[in-house]
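1. Let me see the structure of the following:
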Amino acid sequence: IIPVTGYILKKIFKIKDMGIFELGLVAIFTPIFGMALIVGPVVYAFTVAGMVGINVLVLIIIMLMMVFIISGLGPWFKEE
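-> Sure, this is the predicted structure:
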């Protein structure tokens, strides 16, 4: 399983020599993960804010968490 996963990841991160299967996986999963990372915390923040009523505090916490996550993932994606 691990060699197969490594092979797929190797193919995913080098787009020029990517197969159809890997392209299909990326095309399917990238929007899902992107939407989950961006929309998920925002929707969760507004939902919690609506139920609990501490919307300012929750939104500030969520925004700080998103900033830390994005700033932490940025260099990792650029390195390859």
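
2. From now on I want contacts and neighbour counts done on CA atoms only, so please keep to that.
-> Fine.

3. buried set for the single longest helix found in the chain?
-> Criterion DSSP state H: the longest helix present in the chain is helix 20-52. By 16 or more other CA atoms under 10 Å, the buried positions in helix 20-52 come out as 22, 41, 42, 45, 46, 49.

4. Please give the structure of this sequence too, so both can be compared:
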Amino acid sequence: LLIESIPNPANGKRMIRPIPGDPPNLVNRPSGCAFHSRCPSAMTVCATEVPSLDEVRRGRVACHLHRPLTQEDKVAIHA
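-> Next up is the predicted model:
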């Protein structure tokens, strides 16, 4: 979502895709992930827990969607 908002200098004609909604209030920060109210992939956990910053391939990501699955997650998926 955020990476899509970065302009690509190699392709000047590409439209920048804005992130819908309003940015979080920095004085009164929301609980959980700062983007949960604007994220199309937000899950229940996003509203209550700040995601950890994890290494993924050649970079880092702070998103519950990309966190390693716990045993509890695996059980919930197969339920």
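
5. Just give the TM-score of the two.
-> Once superposed, the chains reach a TM-score of 0.21 (TM-score structural alignment, normalised by the length of structure 2), with 28 aligned residues with a CA RMSD of 3.5 Å.

6. wait, which of the buried residues of helix 20-52 of structure 1 is closest to residue 9 of structure 1?
-> Set against residue 9 of structure 1, the nearest of the buried residues of helix 20-52 of structure 1 by CA to CA is residue 22 (8.7 Å).

7. close enough to count as contact, the closest one and residue 13?
-> No. Residue 22 of structure 1 is not in contact with residue 13 according to CA atoms under 8 Å; the separation is 10.1 Å.

8. How far away from the center of its chain is the longest helix of structure 1?
-> Centre-to-centre, helix 20-52 of structure 1 and its host chain are 7 Å apart (CA atoms, centre = their mean, to the nearest Å).

9. Past that helix, which element shows up next along the chain?
-> Heading C-terminal from helix 20-52 of structure 1, the first helix or strand you meet, by DSSP states H and E, is helix 55-79.
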